[in-house]
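S.K.: This is the structure alone, sequence omitted:
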């Protein structure tokens, strides 16, 4: 058993190393990363695996990961063989690649990536835009896995934006747009309307489109895009809706109502709209043959790590990867609603470039202290330096003590040591921090072994 465990860990390290080698010295450049020419070429070399399965493409500023997980859970419960691609992963790469809501084994990913690696080398030699990117390689691995597994449907989460995201080579049956807000403004645009245009870029001709946008100007952008592409549009609160009575969720679709629903393993009212969008998309994919049991059990069974996740009690520890003003507003509302009386120890790290001044006001209510840390660099993005973060915190909440603990695991331990049993420890600011912090409760090595079962 020890030898097998070491073998798996070595395989995983090799896969991770192969992917990281694709990250250039300048980790992310809009001019380099936001192109479809390389991924299109890569797909051609691999035999266009993305043409071998139907897909549902899920984009949006907030909620796209949760909606994708709900969708996979509902359709798996309905009896479909599902593939699920998520980004980013929290702890291990395997999280991004799921079959029937179970993490793909490292052995399988390494086997398939050998095929992808040779194709990457060929594209790097022949394409005028050079070597495929880190994310393009991940997308190719997902599409090859789903082809090999002969999935009935793949649920694909957009990486960044939509129009020029590597996943947008898909011609999906259904496109889902969960929400739109100000995030990645240096790449996608400085207004929600500009960002909505980028998000709506995943809409293709003759699709079903499910849209959860709330601002009228952004809804109109999606409606115009659907009209031009001759796609059928369902808008939340116009064509479908949800209500909540005494904690029970009701989802109203054209011609069908799903009642007595609950998100048993999740907290946060913001998940209700994600659940409604996922149910609408699943209903459309099944051509109206979606059972009440599939929706009820699919939503109840969905587990979404790093999104308002309760890791322990005494003290309560909440792990949430909120990383933009809209997400932090929603997370803060949920924390206040559920744990408003508790003093908080807040452990935080942000990606460099985030609008910290717009996010921090949602963190300062009833706080005992802040612990500022820096997530480990695992992919394209680097953390906001804790020293600079401390200056921002001191200007907004000068009376609240701030402590810098550079290592995220040490930051977790420091936070737990400073919290009383009736306090709340809130770990937030980045999905990358969520992944680092989660190691304290769920070591990656254990997750890798479980994926092999």
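M.R.: Perfect, thanks for sending it. None of the values given here were measured: they were computed from a predicted structure. Numbers count the residues shown, from 1 in each chain.
S.K.: switch to C-alpha atoms for all contacts and neighbour counts from now on
M.R.: Noted.
S.K.: Now for residue 310: which residues touch it?
M.R.: 316-319 (Cα atoms under 8 Å, 6 or more residues apart in numbering).
S.K.: ugh, typo on my part, it should be residue 276
M.R.: By Cα under 8 Å, 6+ apart, residue 276 lies in contact with 241-242, 251.
S.K.: Could you confirm it falls within a strand?
M.R.: No - secondary structure of residue 276 (DSSP: H, G, I helix; E, B strand; the rest coil): helix, not part of a strand.
S.K.: would you say residue 370 is within a strand?
M.R.: Yes - assessed with three-state DSSP, residue 370 lies in a strand.
S.K.: Could you pull out the strands in the stretch 101-250 of the chain for me?
M.R.: Under the criterion DSSP state E, counting those that start in this stretch, the stretch 101-250 of the chain contains strands at 102-103, 153-157, 174-177, 208-211, 232-235, 241-245, 248-253.
S.K.: which of the contacts of residue 310 tops the neighbour count?
M.R.: The residue in these with the most neighbours, by other Cα atoms under 10 Å, is residue 319 (27 neighbours).
S.K.: Can you give me the distance of that residue to residue 424?
M.R.: Going from residue 319 to residue 424 by Cα to Cα, to the nearest Å gives 11 Å.
S.K.: mind listing what residue 353 touches?
M.R.: Contact analysis of residue 353 by Cα under 8 Å, 6+ apart lists residue 384.
S.K.: now swap in residue 334 and tell me
M.R.: Residue 334 neighbours (Cα under 8 Å, 6+ apart): 267-269.
S.K.: Which ones among those residues lie within helices?
M.R.: Here DSSP state H is the test, and the contacts of residue 334 give no hits in helices at all.
S.K.: any chance of those residues in CSV, plus neighbour count and distance to residue 14?
M.R.: Shown next, in CSV, are these (neighbours: other Cα atoms under 10 Å; distance: Cα to Cα, whole Å):
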residue, neighbour count, distance to residue 14
267, 17, 36
268, 18, 37
269, 16, 40
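S.K.: what about the residue nearest to residue 332 when sequence neighbours are not counted, neighbour count?
M.R.: Spatially, and ignoring its direct neighbours in sequence, residue 332 is nearest to residue 362 (5.9 Å; Cα to Cα, 6 or more residues apart in numbering). Per other Cα under 10 Å, the neighbour tally for residue 362 reads 15.
S.K.: Next one for the comparison:
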């Protein structure tokens, strides 16, 4: 099978839907020789921030000289982004070869009467197989959905990390923060250390209780100890104290105070790896360089300065709150034009209720997905939001390309265009903007 055939095969498995549970992926990995058991895994769960936290951890280890695999989801522009080694995407040829091997294993489990694995189970098995074959020193693995029943949760990691937990995927994970925290805590294994992003006591209590049951040491970051020396829409310089170490004048190129808090999780992970002897003594200069060079596309990412254009995958209330805080902190006094598109199974009203009060114009579009919310449906929801101070202009442009062209051409130099919502939309927008501004 070649690359195009491999992608078609993966896309066609979407018909098997999404299924929480580990039996099928365990059967698949068993036939593949359980490649996940050959890996030193850092397993990362959470509602928001897990992608950038994974990116920090990955970059830190790479800059310390280790061979590091990174598995994240979803991708923005190219499927190969999901499986990387040392910041390089898996090649087309290697992806095709790995998928071919996984397909043969799938044929065997189907012959044994088991259900066909889902798309995410297949991609996860492919990542574990590829990292094992490449003999990486570490694999940083991002949980797809939840934790306890997520396909990635067939591993015994060297350390687990849990980022900020909020209300998302409630139809699968529960209706309260405590219920969702319980599902995320499913990645906690016996006697394996856990790093937790400091957050609500409700969440911390759930995680703490499970760590006690499983005799796992728990390290909660100290967000109150972060000192913000300088910050703007392009990034920040901070002092962070974690695990008995003071990191002074760390330069972060990711804007938003939440990114400094995500960094605290990553720093704790790296220090625990050092303390446990999993890595050698940390080179501080390389550590600072790895943080400075960390990027995470599609999250508060500035594409161009004229007009200032920002893309952000804020698709749940917590993510929207983080974006609004950044707009109010860094873009005060600017006219904000929001280009907004969501999936119909998300909490559209809550996200819009957070973002709309800080913008002057909303251009509603539709992500390229069968689950996309209709522009008229979103328009009706936004119209219910009380915004008494100014008149809100609402425009419907269903086609993403047309929405991007309109937003960029009608924005003046002193206005800011913010694209927010589904990552299905953000990925397409990023491609279009890169072409428009010759960033390829």
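M.R.: Perfect, I can see it now. This one's a predicted model, so the numbers in the text were calculated from it and none came from an experiment.
S.K.: circling back: can you match the contacts of residue 310 of structure 1 up with structure 2 and say which hold?
M.R.: Of the contacts of residue 310 of structure 1, the ones still in contact in structure 2 (both residues aligned by TM-score structural alignment, their matches' Cα atoms under 8 Å) are 316-319.
S.K.: Which single one of these is nearest to residue 413 of structure 1?
M.R.: residue 317 (11.7 Å; Cα to Cα).
S.K.: thinking again about what came up before, translate the residue nearest to residue 332 of structure 1 into the numbering of structure 2.
M.R.: In structure 2, residue 362 of structure 1 lines up with residue 354, judged by TM-score structural alignment.
S.K.: That match and residue 320 touch, don't they?
M.R.: Yes - contact criterion Cα atoms under 8 Å: residue 354 of structure 2 and residue 320 qualify, at 6.3 Å.
S.K.: any shared contact partners between these two?
M.R.: Common neighbours of residue 354 of structure 2 and residue 320, using Cα under 8 Å, 6+ apart, do not exist here.
S.K.: on contacts alone, who are the packing partners of the helix or strand hosting residue 393 of structure 1?
M.R.: Assessed by DSSP states H and E, residue 393 of structure 1 sits inside helix 386-396. Other elements packing on helix 386-396 of structure 1 under the criterion 3 or more Cα pairs under 8 Å, 6 or more residues apart in numbering; DSSP states H and E are helix 356-359, strand 367-372, strand 402-404.
S.K.: Could you dump the strands of the stretch 101-250 of structure 1 into a markdown table with distance to residue 46 of structure 1 and mean neighbour count added?
M.R.: A markdown table is the format used below for those (distance: least, Cα to Cα, whole Å; neighbours: other Cα atoms under 10 Å):
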| stretch | distance to residue 46 of structure 1 | mean neighbour count |
| --- | --- | --- |
| strand 102-103 | 23 | 18 |
| strand 153-157 | 18 | 27 |
| strand 174-177 | 24 | 28 |
| strand 208-211 | 28 | 26 |
| strand 232-235 | 32 | 19 |
| strand 241-245 | 41 | 15 |
| strand 248-253 | 39 | 19 |
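S.K.: Please identify which of those is closest to residue 294 of structure 1.
M.R.: Of all the strands of the stretch 101-250 of structure 1, strand 248-253 sits nearest to residue 294 of structure 1, with 13.4 Å by Cα to Cα.
S.K.: which bit of structure 2 covers the closest one?
M.R.: With TM-score structural alignment as the criterion, strand 248-253 of structure 1 aligns to 237-242.
S.K.: on that earlier part again, mind checking which of the helices and strands packed on helix 386-396 of structure 1 is nearest residue 143 of structure 1?
M.R.: Closest approach to residue 143 of structure 1 among those is made by helix 356-359 (35.6 Å; Cα to Cα).
S.K.: name the helices or strands packed onto that closest one?
M.R.: Counting by 3+ Cα pairs under 8 Å, 6+ apart, helix 356-359 of structure 1 packs on helix 325-339, helix 386-396.
S.K.: just checking, residue 218 of structure 1 touches residue 192?
M.R.: Yes - look at residue 218 of structure 1 against residue 192 with Cα under 8 Å: they come within range, at 7.3 Å.
S.K.: which residues do those two both contact?
M.R.: Residues within reach of residue 218 of structure 1 and of residue 192 at once, by Cα under 8 Å, 6+ apart, are residue 180.
S.K.: Which one's more surrounded, these two?
M.R.: Neighbour tally, residue 218 of structure 1 and residue 192, criterion other Cα under 10 Å: the higher count belongs to residue 218, 22 against 19.
S.K.: And the more buried one, what's its match in structure 2?
M.R.: Residue 218 of structure 1 maps onto residue 203 in structure 2, by TM-score structural alignment.
S.K.: go on, residue 322 of structure 1?
M.R.: Under the alignment (TM-score structural alignment), residue 322 of structure 1 maps onto residue 314 of structure 2.
S.K.: Next, its match: secondary structure please.
M.R.: Put simply, residue 314 of structure 2 is coil when judged by three-state DSSP.
S.K.: List the contacts of it.
M.R.: By Cα under 8 Å, 6+ apart, the contact list for residue 314 of structure 2 reads 299, 320, 323, 351, 420-422.
S.K.: and the gap between it and residue 121 of structure 2?
M.R.: Between residue 314 of structure 2 and residue 121 of structure 2 the computed distance is 25 Å (Cα to Cα).
S.K.: quick one: the counterpart of residue 80 of structure 2 in structure 1 and residue 178 of structure 1, what's the gap?
M.R.: In structure 1, the residue paired with residue 80 of structure 2 is residue 94, using TM-score structural alignment. From residue 94 of structure 1 over to residue 178 of structure 1 the distance is 24 Å, taken as Cα to Cα.
S.K.: Which one's more surrounded, these two?
M.R.: More crowded of residue 94 of structure 1 and residue 178, by other Cα under 10 Å: residue 178, with 28 against 22.
S.K.: Could you find the counterpart of that one in structure 2?
M.R.: If you follow residue 178 of structure 1 across to structure 2 using TM-score structural alignment, you land on residue 163.
S.K.: Kindly report the same for residue 71 of structure 1.
M.R.: By TM-score structural alignment, residue 71 of structure 1 lines up with residue 57 in structure 2.
S.K.: Is that match located within a helix, as I assumed?
M.R.: Yes - membership of residue 57 of structure 2 in a helix is supported by three-state DSSP.
S.K.: number of nearby residues for the closest residue to residue 318 of structure 2 other than its chain neighbours?
M.R.: The shortest distance from residue 318 of structure 2 to any non-neighbouring residue, by Cα to Cα, 6+ apart, is to residue 166 (6.2 Å). When counting by other Cα under 10 Å, one arrives at 22 neighbours for residue 166 of structure 2.
S.K.: Verify the contact between residue 166 of structure 2 and residue 47 for me.
M.R.: Yes - in this structure, residue 166 of structure 2 is within contact of residue 47 by Cα under 8 Å, at 5.7 Å.
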